[in-house]
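> No letters, just coordinates:
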């Protein structure tokens, strides 16, 4: 029986073919049956919409996210009051020279609303005797690892099929707070027999997350067959549910949040890691993009940023945000394009206070911001400066990096004057008569900069 600390989920196995209506009717029946047995969320495999016998037919039958296939599942989720993971839509993007389709993993809430979208970043290219599946011929790769959305089964790390072979991908999701990882798949039979179970259990053990892997099974057409064996694995690596039949079906398991906590306490691998020895993996922080509007699903306008003890950076100043860092417009710039990057952690005064993850993230964002402002302001150089402590000229006790696009004509050619100006630019008497930007000016600058992130 489900309790506050347990949630029942269903993993679905399909044999998708070219006919979308037939595929939907089979999936609908399985989802309804799982709902009747208490599942609060159901996970569908990659290619839940269709599997066509040719690249040409696949390309012709792709749909946008707001197309009829997803709309049918949105209505189903709403009618059943049930969350759905749609494991891999053949998504037609906006018109461009690249006509290939995205492979989109979509999360719907119980009201039928789209909560998150992940586009597969690792494309599977297999060309061996007897099996040829070169995904890059008809699929466009995504470009971001998406921040895990909150669902009834915890924070959900979203992947697709071939992503399961990349442990760094899973660790990125786990570091972003994932409780469960989802790998909707369509494994070939040779790779499935050799690696499927091993990969899924490995990802669960190393991340200490539940893993759910919906699967395609059987013959889709004369050219293509899938391995099946949809399963759910617990964070200790134990298989909780598996579909061994070579036909469509579903299996159920409970996500136990108390057990998840127990496993992580029993074996504290996250605190024992030493990224300074073998490299840093950034937590997933990207927000999903709605390609119909070319905008982030969630806005940077959600919240202000507390800068130091008393200052507040308003949302109209913020142009970039990662898991650990934030980029914002300097309200009193020394030069046009003068911006700041700072750690998000409240009142982080000195560089020495940052942990390894925060250091890497901060300077990676600094590099991205530098490239953006040099492009916008047509500069070929930048000043990047940190006043690390009050005696170094830090005016607000919160670590921040100054980034300014530079030209040889700055300050009448006296380019080193920048350091004196930086030291005194925020003093109350404003010795250099630097002008405060208006809200409209900061809004406009943010709008331009946000397009680079």
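Thanks, I have it. Quick caveat, the model's predicted, so the values are computed rather than measured. Numbering: from 1, shown residues only.

> From now on I want contacts and neighbour counts done on CA atoms only, so please keep to that.
Fine.

> Would you point out which residue is most central in this structure?
Most central in the chain under Cα atoms, centre = their mean is residue 146, positioned 0.7 Å from the mean C-alpha point.

> hey, where'd the strands end up in the stretch 251-400 of the chain?
With DSSP state E, counting those that start in this stretch, the ranges of strands along the stretch 251-400 of the chain come out as 289-290, 295-296, 305-307, 311-313, 318-321, 325-329, 339-343, 381-386.

> And the stretch 1-150 of the chain, by the same measure?
Using DSSP E, counting those that start in this stretch, the strands of the stretch 1-150 of the chain run over 6-14, 41-43, 83-91, 101-108, 114-119, 125-128, 131-134, 139-140, 150-151.

> packing partners for the helix ranked longest in the chain?
When the chain is parsed with DSSP state H, its longest helix is helix 356-376. Using 3 or more Cα pairs under 8 Å, 6 or more residues apart in numbering; DSSP states H and E, the elements in contact with helix 356-376 are strand 325-329, strand 339-343, strand 381-386, strand 401-406.

> that older thread, wait, isn't the residue nearest to the centre of the chain in contact with residue 156?
No: using Cα atoms under 8 Å as the test, residue 146 is too far from residue 156 to be in contact (9.8 Å).

> Show me the helices in this protein, by range?
Residue ranges of the helices in the chain, as given by DSSP H, are 20-36, 55-60, 68-80, 167-175, 189-207, 257-266, 269-272, 275-278, 356-376, 417-424, 439-450.

> try this one side by side with the last:
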């Protein structure tokens, strides 16, 4: 756990190793959120797949329900209201609600201090890859990608929403920044090979390009379904500097303070968001 500076928005990133059922997931994550609030956080963010992390199709299909019936989503909304904090459910795996498509949504939910849902974002880019170590992922077979980006107002500034694999698509982050986001969330469940190679570099690059804080709570360790995730939850400042980081895969709480004057300073120093030009090609 990092020590808190004296001023700024107190945020906390929750690092988890989410179990494969909602009941176990809630028992796992609730104490960490309570700890974060007791330690002073006003805005708390959880990772991708906070309600369950399960690739085995028979178990996954039985576990997934609608957003308004999901036990973790409902409980965390109540918890945000009880604690008087804003909470980003980094993502919940829930039924998408699209007729004729039985794939789930990988949905980020921003909850205000009254327990209300302020914003929803369904992960735009699904992870379909064959890694050099032999691991294969076809997220598109079970996750319906979203159709649009999302930026939401908070008491401290605008938050842009992204999830995991979205980090590799800089044009999305540029759109979020140009829509006024001073902080961008990237809850994740990164694989170990890609996490070790690219996680911090990508987070720092997106922060530099946007002049925004990047908040990246992560899953970490070996999960019940056999997958291994990288952990290393990280907060990056708008100049690209890592201001807080967990250096391990274990569940825990990462604290940081965000000084939004640094966003203005970074964007004034390198005003690239104002310098887009139309251009032709390549063909």
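Happy to help now that I have it. Every value quoted in this text rests on a predicted model; they were computed, and no experiment measured them.

> if we can go back for a sec, using TSV, lay out the strands of the stretch 1-150 of the first structure together with mean neighbour count and distance to residue 375 of the first structure.
Formatted as TSV, these follow (neighbours: other Cα atoms under 10 Å; distance: least, Cα to Cα, whole Å):
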stretch	mean neighbour count	distance to residue 375 of the first structure
strand 6-14	27	47
strand 41-43	25	43
strand 83-91	26	32
strand 101-108	25	29
strand 114-119	22	28
strand 125-128	11	35
strand 131-134	14	36
strand 139-140	23	26
strand 150-151	18	36
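
> Name the nearest residue to residue 176 of the second structure, sequence neighbours excluded.
Once flanking residues are discounted, residue 176 of the second structure sits nearest to residue 160: 5.5 Å by Cα to Cα, 6 or more residues apart in numbering.

> how far away is the residue mapped onto the one you found from the first structure from residue 90 of the first structure?
Aligned counterpart of residue 160 of the second structure in the first structure: residue 157 (TM-score structural alignment). From residue 157 of the first structure across to residue 90 of the first structure, the span is 20 Å (Cα to Cα, to the nearest Å).

> Now check residue 118 of the second structure against the first structure: what is it aligned to?
Counting by TM-score structural alignment, residue 118 of the second structure lines up with residue 115 in the first structure.

> ignore the last one, residue 253 of the second structure
Residue 253 of the second structure maps onto residue 250 in the first structure when the alignment is built from TM-score structural alignment.

> Which residues lie in contact with the closest residue to its match other than its chain neighbours in this structure?
Excluding the flanking residues, the one nearest residue 250 of the first structure by Cα to Cα, 6+ apart is residue 12, at 4.5 Å. Residues near residue 12 of the first structure by Cα atoms under 8 Å, 6 or more residues apart in numbering: 27, 30-31, 42-45, 214-215, 230, 248-251.

> The corresponding residue of the second structure for residue 12 of the first structure and residue 202 of the second structure: what is the separation?
Superposed on the second structure with TM-score structural alignment, residue 12 of the first structure falls opposite residue 14. In this structure, residue 14 of the second structure and residue 202 of the second structure are 20 Å apart, going by Cα to Cα.

> do residue 109 of the second structure as well
As for residue 109 of the second structure, its distance to residue 202 of the second structure is 23 Å (criterion: Cα to Cα).

> Show the end-to-end separation of stretch 177-188 of the second structure, please.
Taking Cα to Cα, stretch 177-188 of the second structure runs 20 Å from one end to the other.

> For residue 384 of the first structure, grab the count of nearby residues.
Counted with other Cα atoms under 10 Å, residues neighbouring residue 384 of the first structure total 16.

> I'd like to know how far it sits from residue 375 of the first structure.
According to Cα to Cα, residue 384 of the first structure and residue 375 of the first structure sit 16 Å apart.

> again with residue 198 of the first structure
Applying Cα to Cα to residue 198 of the first structure and residue 375 of the first structure gives a distance of 46 Å.
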